[in-house]
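Trainee: Provide a 3D model corresponding to the input given below.
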Amino acid sequence: MNNVFPYRLYLVISEDACNGQPLNKVAEMAILGGVDIIQLREKFDTSEVFLKKAMSLQEVLYKYNVPLIINDNLDVARRSKAYGIHVGNSDLPPTVIREGWPECQCLGYSIEYLKQLISKETLVSDYLGISPIFDTLTKRDTVTQWGLAGLRQIRGITDKPLVAIGNMNAQNAYDVMKAGADCLAVVSAICGAADPEKAAGEIRGNIERAL
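Mentor: Below is the predicted model:
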C-alpha cells in the first residue's frame, strides 16, 4: 500500500451529518472507536467558515495524531495545514493541485468512470475514492454505482489504495474489504449514530476481520 495512505477507517464529517451533535465531539468519539483519518466536507460554507471549522477540528486531531483531509477547497487545505485534500471528477484537477500546493502530502481523487484510471489525474493521486459503492442519500451527484463487482474490477486495474464510499456500514464492511478496498469511508453510519464510538468500533472490527 502507498506509504502516505496506510489508513483503514476514514470518516467524512460535516456539521449537517452530525444531526445536532457537536462536530468535534463526534470526531473524537469516532477516533476512539477506530477512525484513523478524517475528511472535513462542508460544501456550502464560505471559505472562512470552513477554515474556522477546520482549525477547530485540527485541535482534536493533533491530540490523537489523526490526519485531516479537506474536501475540495485548496485554500482551506493550505491554510489549515491539512495532511491533504480530496477532489472529485468535476473539481480542481489533481495535476493543478500538485502545481499549486507542492507540499500536499496526500491527494485523493474520486473515480466515477473506468477511463479515469488511465488518466494523468489518477497518476498523480495518492489514493482513489470509489464512489458510491452503494446508493446513498449523502451524495446524490454521482454517476456510477459501482457495487462489489465494480470494485473488484477496479482492483484488478490499479494498485493505488482504494477508499470505498457510499452507504458503508458494519453490515457490509467485511464484504467491501474482501472485494478489494483498502479503506472504508463512512459518513452517516458514524456521524448519525447515537454512539459514534460504538458505531466506529463495530465497523473497524469488521474491517480487521477482512484483512
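
Trainee: going forward, measure contacts between C-alpha atoms and count neighbours the same way
Mentor: OK.

Trainee: Now the terminal residues of stretch 92-106, how far apart.
Mentor: Stretch 92-106 stretches 15 Å from its first residue to its last (Cα to Cα, to the nearest Å).

Trainee: Can you mark which positions in it are buried?
Mentor: Judged by neighbour count using 16 or more other Cα atoms under 10 Å, the buried positions of stretch 92-106 are 93-95, 97-98, 104, 106.

Trainee: do stretch 139-156 as well
Mentor: Buried, per 16+ other Cα under 10 Å, within stretch 139-156: 144-148, 150-152, 154-155.

Trainee: Next step: these restricted to strands.
Mentor: Using DSSP state E, no member of the buried residues of stretch 139-156 falls within strands.

Trainee: out of those, who's nearest A17?
Mentor: Q145 (21.4 Å; Cα to Cα).

Trainee: mind listing what that closest one touches?
Mentor: Contacts for Q145 (Cα atoms under 8 Å, 6 or more residues apart in numbering) come out as 131-135.

Trainee: Can you name every helix or strand that the helix or strand hosting V26 contacts?
Mentor: Here V26 sits within helix 23-33, counting by DSSP states H and E. The contact analysis (3 or more Cα pairs under 8 Å, 6 or more residues apart in numbering; DSSP states H and E) places helix 23-33 against strand 9-13, helix 47-64, helix 196-210.

Trainee: Also this sequence, please, to line up against the first:
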Amino acid sequence: MEVDYRLYLVTDRDYLDDVELKDAVEQAILGGTTLVQVREKHASTREFYKIALQVKSITDYYNVPIIINDRIDVAKAVDADGVHIGQSDMPLKIARKMLGHDKIIGVSAGNIKEALEAQKGGADYVGLGAAFYTGTKKDIDKPIGIDGLKKICDEITIPSVAIGGVNETNYKDVLKSGVTGISVVSAILGKKDFKRAAQNLL
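Mentor: Sure, this is the predicted structure:
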C-alpha cells in the first residue's frame, strides 16, 4: 500500500464539543488530511469499535488509510489499514504476527535507538516525539526538538512523522528536519474550521 504520510491526523474527541468525530474527520480529509489514526484512551472496547467503524466509513469513502492506536483487536475487528504502537504496547514482532504483512504498523520512538529498533523490526513508519511540549501528552520529560528529529531522520530510512506540539506556527521548521510528514491533534481538531486548518497545514 502506497501511504502518504504528509498530514497525519490523530483523533481526540476531547477537542470536539458538539461535533461528531466522523464529521470532524471528514472535514479534515476534505482539507487535505492524508492519514487518520483513531486514538481512544478512555473508551470501552465496544465503544472504541463503534467509533472506529464510524470513522472508517468516512476514510474508506475518501480512500484515506485508517490506523488504530494501540488496539490490535479493534484494528482487526474493523479491518483497519494498520495500527500504531508505543514503546509500552504490544511488541512489534507480535503485532506483525497478528496483523500480517499487508497492514501498516507504526511505532512511537523518542530517540535514535528506538527508531532504529523499530526499523530493524519491520515497522512501516515511526512517530517521532514528542517534538515539543504538548497538551495531549502530560508526561514528557523533555521534548526532542528540531535537532533531535534531524538526528533520528539522518539515521533511518523508513518514513517518519513528527508528533507532539506540531502546529501551524512551527510545522515548516519541523519539515526541514527531514521527517516525511507531521502528525497533529489540536492543530486541526482544536480549531473552529477543521477543513481550513488542514488546508493551511498542507
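
Trainee: In ChimeraX, select just the buried ones from the contacts of Q145 of the first structure.
Mentor: ChimeraX command restricting the contacts of Q145 of the first structure to the buried ones, with burial defined by 16+ other Cα under 10 Å:
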select :131,132,133,135
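
Trainee: In CSV: the contacts of Q145 of the first structure, plus secondary structure.
Mentor: Shown next, in CSV, are the contacts of Q145 of the first structure (DSSP: H, G, I helix; E, B strand; the rest coil):
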residue, secondary structure
S131, coil
P132, coil
I133, coil
F134, coil
D135, coil
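
Trainee: hang on, the earlier thing: which ones among the buried residues of stretch 92-106 of the first structure lie within strands?
Mentor: Per DSSP E, the subset of the buried residues of stretch 92-106 of the first structure in strands is C106.

Trainee: Relative to G34 of the first structure, which of the buried residues of stretch 92-106 of the first structure is nearest.
Mentor: Looking across the buried residues of stretch 92-106 of the first structure and measuring by Cα to Cα, the closest to G34 of the first structure is C106, at 20.2 Å.

Trainee: Spatially nearest residue to the counterpart of the closest one in the second structure, not counting backbone neighbours?
Mentor: With TM-score structural alignment as the criterion, the equivalent of C106 of the first structure in the second structure is I104. Of all residues not flanking I104 of the second structure in the chain, G82 sits nearest, at 4.3 Å (Cα to Cα, 6 or more residues apart in numbering).

Trainee: what do we get in the first structure for that neighbour?
Mentor: So, by TM-score structural alignment, G82 of the second structure is matched to G84.

Trainee: ok, its match - how many residues close by?
Mentor: Applying other Cα atoms under 10 Å, we find 22 residues neighbouring G84 of the first structure.

Trainee: L68 is in contact with that one, correct?
Mentor: Yes. Using Cα atoms under 8 Å, G84 of the first structure is in contact with L68, at 6.8 Å.

Trainee: hang on, the earlier thing: equivalent range in the second structure for the helix holding V26 of the first structure?
Mentor: Going by TM-score structural alignment: helix 23-33 of the first structure matches residues 21-31.

Trainee: Now name the helix or strand holding V126 of the second structure.
Mentor: Using DSSP H and E, V126 of the second structure sits within strand 125-128.

Trainee: Once aligned, what mean separation remains between that strand and the first structure?
Mentor: Compared with the first structure after fitting, strand 125-128 of the second structure has a mean deviation of 0.3 Å; criterion: mean Cα distance after the TM-score superposition for the first structure.

Trainee: Wasn't D159 of the first structure part of a helix?
Mentor: No. D159 of the first structure: not assigned to a helix; according to three-state DSSP it is coil.

Trainee: Pull the contacting residues for the equivalent of it over in the second structure.
Mentor: Aligning on TM-score structural alignment places D159 of the first structure opposite T157 in the second structure. By Cα under 8 Å, 6+ apart, T157 of the second structure lies in contact with Q119.

Trainee: Next, find the distance separating T157 of the second structure from N63 of the second structure.
Mentor: Going from T157 of the second structure to N63 of the second structure by Cα to Cα gives 26 Å.
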